[in-house]
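Asks: kindly generate the corresponding structure for this input.
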Amino acid sequence: MSRRLQPAGSLRAYFGWRLRHWRRARGLSQAELGARLGYGDSHLSKVESGDRWPPPDLPDRADRVLDTGGELAALWPLVERERQEGPGARQVEAIPPSTPSSPTAPEAMEALLAAYHEVGSQLGSRDLVVPLEHHARAVVQWQAGSPEPELGRLAARFAQLAGWARFDGADYSTAQFWYTCGLHWATLADDRDLMSRLLARQSSVHWSVGNAAGAIALAERARLVEGTRPGVRAWACLAEARGHALAGDRHSCEQRLDDAASLLAAADPRTEPWAAQSVLALAMGTCYRDLAARDNHATLATTAVDHTTRSLAAVPTMNEHDRAVVATRLASSHTHAGQPDEAASVLTTLLSPFSGPHGSARVRAEMRVVHTQLTEHWPTVGAVRELTDLVRTHLPN
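Replies: As a prediction, the model looks like this:
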């Protein structure tokens, strides 16, 4: 795949490209790799070209033979998810190269990107996906038609935000594809911070679909990118901590949380606005909630409540979408702590009145999970029954 990689095709095609990359990096022909894996070179050729789905046993075996560090196995759950979506899965034609309409067009796009970030924090992605991807594709066209590294960096940043918009809409396959394209452009521009951030974003996708191994592997790659700022390394540590929590490894999780706390203390919030203590508190709350969920550990869940409450208090009132994300996580923590009244109260506040930020498919999905847990364990609690009435109205399946 050339430097003109486009956010098009499918994760199946991306998997094939990465398989080809590693095969060539190890100096093997398709016939040689096929012999080691037990597949004919024709079969392998079709997997590499994206014309055939990779067999379920291929990723792990190829990782071992090619010494990829687990990359193909990390990609596999999302490739399989795309396969299960069937013929309707996203297929997009490649975008032809073009040039900016004026010398100041890239600066205008920079300003627009900043505005999208601000609106996303306040309203979420629901009303942003279409215009954001429209403008992202314009920047991608410029990048494809120019050797300028700044355009590659701008394309990578738009890809990162487009990936987030799809992620917030629970469209994880498309989110992952935007992130992989952005990583390619960030690598070409040698933007180490952006490379690490995009790897951490990919880790979050795997965490969201329950793939702890993939989340850990990608976050570790993000953490090991050399030359990144403290806040960026902290972000990677937090992603890795979430992966370890999902896997039930409390020791490794807390080690990465401690690393993140030290790095955040050294970060400059003026140049790294994401490096906020509220982000650390939310990650800690999420990690302890996931650890508590695995072992039905009420004490850990109470710790999760404390951290998540602190995070919610630090989120600006105007950032309604971000507050909805944190509040839903808080309700989940209350549930695992055996506090149904508190959990139901948090969700009731979010659903009364029902408003725009909760149009986020990701938030809605988390709300439904919490509600299901509440009705399974405390169906007769008054606050839970009241919440159920709101859920039927505002969160239909």
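Asks: CA atoms for contacts and neighbours, from now on please.
Replies: Will do.
Asks: distance check, the spatially closest residue to residue 370 that is not a sequence neighbour against residue 99.
Replies: Nearest non-adjacent residue to residue 370, counting by C-alpha to C-alpha, 6 or more residues apart in numbering: residue 332, 5.5 Å away. From residue 332 across to residue 99, the span is 48 Å (C-alpha to C-alpha, to the nearest Å).
Asks: same question for residue 216.
Replies: From residue 216 across to residue 99, the span is 39 Å (C-alpha to C-alpha).
Asks: likewise residue 211?
Replies: 40 Å.
Asks: more neighbours, these two?
Replies: Taking other C-alpha atoms under 10 Å, residue 211 and residue 99 do not tie; residue 211 has more neighbours (21 against 16).
Asks: spit out the contact partners of the more buried one.
Replies: 74, 77 (C-alpha atoms under 8 Å, 6 or more residues apart in numbering).
Asks: would you do the same for the sequence below? I want to compare the two.
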Amino acid sequence: MTGPAGADGAPWAEFGWQLRSLRRAAGLTQLQLGLRVGYHHSVVSRLEAGLREPPVGLVRRLDAVLETGGELAATVAAPREVPRRPGRFPADPALFTPLPGVDAPAGQGAPDSGMWPARLPAEGLACPLHGTAGCAVPDPGELPALLDGPGPAGGPAPSWGTGTGAAVAEAELLHGLTAVLACLIREAFRHEGRVTAVEGLLRTLARWAGEVNSAGRLPYGQLRLGAQYAQVAGRLRMERGQIGVAMAWFGHGLRWADAVQDASARATLLSDMCTLVRLDGDPSLMLGYAQGIGAVDARRRWMATLSDLYQARGHALSGDAAACRRHISLARRGFARLGPQDHLEAPWMAGAEGAMRVDSAIGGALRDLAVATGDRAAARRAI
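Replies: Sure, this is the predicted structure:
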């Protein structure tokens, strides 16, 4: 996409222009299209005017009815440029819209101190302020003070950043909440209830971000960390088969990542959305999101490799053997060319773990292709 707004300033102007063009080419009125996709024609009108973000489910139905081959999904998945903001300029208040589900009860977030990380990054989570610089985290014994003191869990956040001590307190809190998320990721494999803890802290973090934003300052660290929490919450919901809630969390994560121009978060969130729609058996929407991963930043090889892996699976679902194999070859070549910077940004694609992930994804694509086409050779290769 060329940007978040067209010449008229509408935030989804390019999507609206594309939808209008496809609708007219299909010979449909707004009323007819609305009836076919199960939405009121006024929704179609607002979408074509670029005045609202298109719901994921509606995009899927529009692509199917208009027989676009996933064009609209690809447009939605493409990165939306967000103007660089001065450090104290607030974000769009629409970022802090109501979150999925309900508030979690208190006392759900205490992690197992035995799983506490020494430094960040941990479990693939970088510091929301300093990236992969290797930040130390507070001692786990300080956690109750961090969560119960001024800020997210203890009521309205003060105007941090007005002095050196206050800025340090905010950084420590962000470090601590990142360490908590790392613990909860490790514990999620053993404790079913950890999704409640993740979502409870995520809501608290979102309230904190909204308060910082209302004070006239971009909540940069809070939004970056919020995108990470949203991704974990979405994954946990997806593992439980709660597709709608998972997609809602991924959508919030994407908006927060865009607001602070976090390219890595956008790419990995889109990859999770690919997985979600693959489970739902929708190859066209999956291809749209997969192409969106590659469009985030063409200079990052790990993103291109990830994009090819998911495109291979999308083409496999649709039974396109030639396209599936082509993207498998591209993914293998891309993985072999990953460098130190790629491994730093995407440590899960480095070494033996990365090789296992790539082989697993390729095996899955070949399996899906064998199911779609009855190709026994593809089935043997998958095994």
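Asks: after superposition, what is the TM-score?
Replies: Scored against TM-score structural alignment, normalised by the length of structure 2, the superposed chains reach a TM-score of 0.58; 266 aligned residues with a C-alpha RMSD of 4.3 Å.
Asks: surely the residue nearest to residue 370 of structure 1 and residue 344 touch.
Replies: No. Using C-alpha atoms under 8 Å as the test, residue 332 of structure 1 is too far from residue 344 to be in contact (9.5 Å).
Asks: more neighbours, these two?
Replies: Shown here are residue 332 of structure 1 and residue 344; by other C-alpha under 10 Å, residue 332 has more neighbours (32 against 26).
Asks: which residue in structure 2 lines up with that one?
Replies: By TM-score structural alignment, residue 332 of structure 1 lines up with nothing in structure 2.
Asks: mind telling me what element residue 332 of structure 1 is part of?
Replies: If you go by DSSP states H and E, residue 332 of structure 1 is part of helix 320-336.
Asks: just say helix, strand or coil for residue 196 of structure 2.
Replies: Of the three states, residue 196 of structure 2 takes helix under DSSP: H, G, I helix; E, B strand; the rest coil.
Asks: alignment lookup: it to structure 1.
Replies: Residue mapping for residue 196 of structure 2 onto structure 1 gives residue 130, with TM-score structural alignment as the criterion.
Asks: what's the burial count for its match?
Replies: Using other C-alpha under 10 Å, residue 130 of structure 1 has 13 neighbouring residues.
Asks: quick one: residues contacting it.
Replies: By C-alpha under 8 Å, 6+ apart, residue 130 of structure 1 lies in contact with nothing.
Asks: which helix is the longest one in structure 2?
Replies: Longest helix in structure 2, counting residues (DSSP state H): helix 164-188.
Asks: now that one: buried residues?
Replies: The neighbour-count check on helix 164-188 of structure 2 (16 or more other C-alpha atoms under 10 Å) flags 169-188 as buried.
Asks: now do it: distance to the chain's middle.
Replies: Put simply, helix 164-188 of structure 2 sits 20 Å off its chain's centre (C-alpha atoms, centre = their mean, to the nearest Å).
Asks: tell me, stretch 364-373 of structure 2 lands on which residues of structure 1?
Replies: With TM-score structural alignment applied, stretch 364-373 of structure 2 matches the range 286-295 in structure 1.
Asks: mean shift between that stretch and structure 2?
Replies: Following the fit onto structure 2, the mean deviation recorded for stretch 286-295 of structure 1 is 1.2 Å by mean C-alpha distance after the TM-score superposition for structure 1.
Asks: which residues does that stretch contact?
Replies: 241-242, 245-246, 248-250, 253, 297-301, 303-304, 308, 329, 332-333, 336.
Asks: what's the spacing between that stretch and its chain's center?
Replies: With C-alpha atoms, centre = their mean, you get 19 Å for stretch 286-295 of structure 1.
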